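Undergrad: below: sequence and its predicted model.
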Amino acid sequence: MSVRTFRASVFTLAIAALAALGLAQPAFAAGENYVALGDSYSSGVGAGSYTSESGSCMRSTNAYPYLWRNANAPASFNFVACSGATTASVASGQLGALKSSTTLVSLTAGGNDVGFADVMQTCVLQSEATCVSRVDTAVSQMQSTLPGRLDSLYAGISSRAPQAHVVVLGYPRFYKLSGSCIAGLTETERGAINNASDVLNGVLAKRAANAGFTYSSVVDEFTGHELCSGDPWLHSVSIPVSNSYHPRAIGQSNGYLPAFRSVA
């Protein structure tokens, strides 16, 4: 082998190793035009350090879209995710950020369509039976009305950004069952809420696949870091109340960011 061939081989192996470690990503991301859409799980509610321009949308510099931008330096970055967003409000208020030149899109949406906040409030404040009934109502909505809403939103994204790689991210399971919590919700309530998260994630995955989008689960990343795990990456009932049941900064950096980065 000649010296030139040897050096070329070493260089090729080095680049492959860097890519495997994720260190070569910026070279490829430099051409990305990235738009971050979605609800509070994408805006970063609960992670602190909110940008002044975002107001009640509560976009955090600790949220996974911002962290990915910082690590990869894309050609453009438009962060429009907003606390409280539904599929309808993403469609009406956020899709204007998309362009034909958009190459990468991230999205979390669907939880607010089925009354996520009301479910958790009901379960915290009312009886076990009332909680389980409210969860069942949300699951019914996931299976009946939510698929059509997701299809409509996804079609709008495809229409405005036809060349984009679209990543739909799911939601974590909230609770470690038989965990360390000695107060709060019952195991029955926690199990019902976890099951609802699984159903929601299943709907998101199926509709994303039908749209030609990439679905990325965060369940594996958060396993061992649910509420009642002893090392939660989620807020429980908190002050301010808006933080409740949202990822902490570590949940964004160690949960959502790896799930997005693995498929972006």
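TA: Arrived safely, thanks for sending.
Undergrad: every contact and neighbour count from this point should use C-alpha atoms.
TA: Noted.
Undergrad: quick one: the strands in the stretch 51-200 of the chain?
TA: For the stretch 51-200 of the chain, applying DSSP state E, counting those that start in this stretch gives strands covering 76-79, 104-107, 165-169.
Undergrad: buried set for the first one?
TA: Using 16 or more other Cα atoms under 10 Å as the test for burial, strand 76-79 gives 77-79.
Undergrad: for comparison:
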Amino acid sequence: MARIKAPRLLAIFSTGIAAFAMTLTGMGPATALATPTEASSSGVVNYVNLGDSYSAGFGSGSLAAGPLPGCLQGSGPTHVSKIAAMENVDLAINAACAGLTTTEIAGVTSVLAPQLAAADLTTLTLGANDLDIRGLVLACSTMGSDATCEQALAIGASLIPAIGASARQTLQLLDSATAGKVLVLGYPRLFTTSNGDQPLITAARARDLNDLGDLLNEAIRTAAEETSAKFVPVLGPFNNHGLGAGDPWIYFNLANLADPFNLHPTTTGYLEGYYPAVRNHIHLNQLVR
């Protein structure tokens, strides 16, 4: 999620997209990615990863530069690295970047047309930055007020239909760009509320935020169902592993509330939460075209 609000982000990202597009255009035969025909004949599954910070591995490892200027990823193990390590899987590109909205992910999708045309499998998360989860959590924490939280929750709920529509447009663009399998991964509930209030948030407000997260997941699921993409929920694997649980799989640094990894899965969350969920939907022998 880690939505970066600085006005320069969009300009940096747009410049990065243009520069990256020029790089792709200049690829020679030795560096060009396999065409769908080549992928099929080689038996290799071409894999592309897109999306926001949950796909970029924020919360695992340390900050690392992605393939675009201004693109940040986590350097540690995630479901993406686990999929890429599977036999006969080639990670053609990991273009997930922290902070991307559904519209910005559509921009990446347009630029990566050659890679997506050759892709047998694409994974992504999208939608949380359109909602600004970090801002909602701050508004509903003990540092906020009831009035601020109620207003933020109302605004968040009002945004859900537009987020779903934008996600659908992005997934339709992705659908037209690839004939391969597209897996849209959902988001976990950030909080486990059964243990009562937490230092920075009450159990009641944590439930309110979880409910809004459920609405976001449902909107993304509906958007995916209107394309050939498959929605993959992760609520089950993350059950009882949110903030406030005895064994949380969500990262939060109480000593640094501005830590960009806050509110993202830990390495365990990616490997034990996301990876098993998505692995159940990957059948390599059916992916190669």
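TA: Sure thing, it's come through. All of these numbers come straight from a predicted model, not from anything done at the bench.
Undergrad: reformat the buried residues of strand 76-79 of structure 1 as a markdown table; add distance to Ser42 of structure 1.
TA: Shown next, in a markdown table, are those (distance: Cα to Cα, whole Å):
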| residue | distance to Ser42 of structure 1 |
| --- | --- |
| Phe77 | 14 |
| Asn78 | 13 |
| Phe79 | 9 |
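Undergrad: map Asp175 of structure 2 onto structure 1.
TA: When structure 1 is aligned by TM-score structural alignment, Asp175 of structure 2 is paired with Ser158.
Undergrad: nearest spatial neighbour of its match, skipping sequence neighbours?
TA: Once flanking residues are discounted, Ser158 of structure 1 sits nearest to Ala164: 7.7 Å by Cα to Cα, 6 or more residues apart in numbering.
Undergrad: contacts only, for the one you found.
TA: 101-105, 158 (Cα atoms under 8 Å, 6 or more residues apart in numbering).
Undergrad: who wins on neighbours among those residues?
TA: Taking other Cα atoms under 10 Å as the neighbour criterion, Val105 ranks highest of the contacts of Ala164 of structure 1 with 24 neighbours.
Undergrad: can I assume Leu174 of structure 2 is in contact with Val111?
TA: No. Applying Cα atoms under 8 Å as the test, Leu174 of structure 2 and Val111 come out as separate, 11.0 Å apart.
Undergrad: neighbour-wise, which of the two wins?
TA: When neighbours are counted by other Cα under 10 Å, Leu174 comes out ahead of the other of Leu174 of structure 2 and Val111, with 25 against 18.
Undergrad: so what's the more buried one up against?
TA: Taking Cα under 8 Å, 6+ apart as the criterion, Leu174 of structure 2 is in contact with 106, 109, 116.
Undergrad: can you map out the helices along the stretch 151-264 of structure 1?
TA: For the stretch 151-264 of structure 1, the helices defined by DSSP state H, counting those that start in this stretch cover 187-211, 219-222, 249-251, 257-261.
Undergrad: how about those, which one is nearest Glu128 of structure 1?
TA: Nearest of the helices of the stretch 151-264 of structure 1 to Glu128 of structure 1, taken as Cα to Cα: helix 187-211 at 6.3 Å.
Undergrad: structure 2: matching residues for that closest one?
TA: Under TM-score structural alignment, helix 187-211 of structure 1 corresponds to residues 203-227 of structure 2.
Undergrad: so for that stretch, what gets flagged as buried?
TA: For stretch 203-227 of structure 2, burial by neighbour count (16+ other Cα under 10 Å) applies to 203, 205-210, 212-224, 227.
Undergrad: what's near enough to touch Asn240 of structure 2?
TA: Contact partners of Asn240 of structure 2, counting by Cα under 8 Å, 6+ apart, are 192, 247-248.
Undergrad: show me what it lines up with in structure 1.
TA: Aligned counterpart of Asn240 of structure 2 in structure 1: Gly224 (TM-score structural alignment).
Undergrad: contacts only, for the residue nearest to Leu216 of structure 2 when sequence neighbours are not counted.
TA: Excluding the flanking residues, the one nearest Leu216 of structure 2 by Cα to Cα, 6+ apart is Ile160, at 6.2 Å. Counting by Cα under 8 Å, 6+ apart, Ile160 of structure 2 makes contact with 131, 215-216, 219.
Undergrad: in a markdown table, list those residues along with distance to Gly196 of structure 2.
TA: Listed next are the contacts of Ile160 of structure 2 as a markdown table, based on distance: Cα to Cα, whole Å:
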| residue | distance to Gly196 of structure 2 |
| --- | --- |
| Leu131 | 26 |
| Leu215 | 23 |
| Leu216 | 24 |
| Ala219 | 28 |
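Undergrad: looking at the residues you listed, which is nearest Pro260 of structure 2?
TA: Nearest member of these to Pro260 of structure 2, counting by Cα to Cα, is Leu131, at 16.7 Å.
Undergrad: which position in structure 2 aligns with Val241 of structure 1?
TA: When structure 2 is aligned by TM-score structural alignment, the residue opposite Val241 of structure 1 is Asp259.
Undergrad: and which of the contacts of Asn240 of structure 2 is nearest to Phe58 of structure 2?
TA: Phe58 of structure 2 lies nearest to Pro248 out of these, by Cα to Cα, at 15.5 Å.
Undergrad: how many neighbours does the closest residue to that closest one other than its chain neighbours have?
TA: Spatial nearest neighbour of Pro248 of structure 2, chain neighbours left out: His241 (4.3 Å); criterion: Cα to Cα, 6+ apart. His241 of structure 2 has 23 neighbouring residues, counting by other Cα under 10 Å.
Undergrad: nice, that's everything, thank you.
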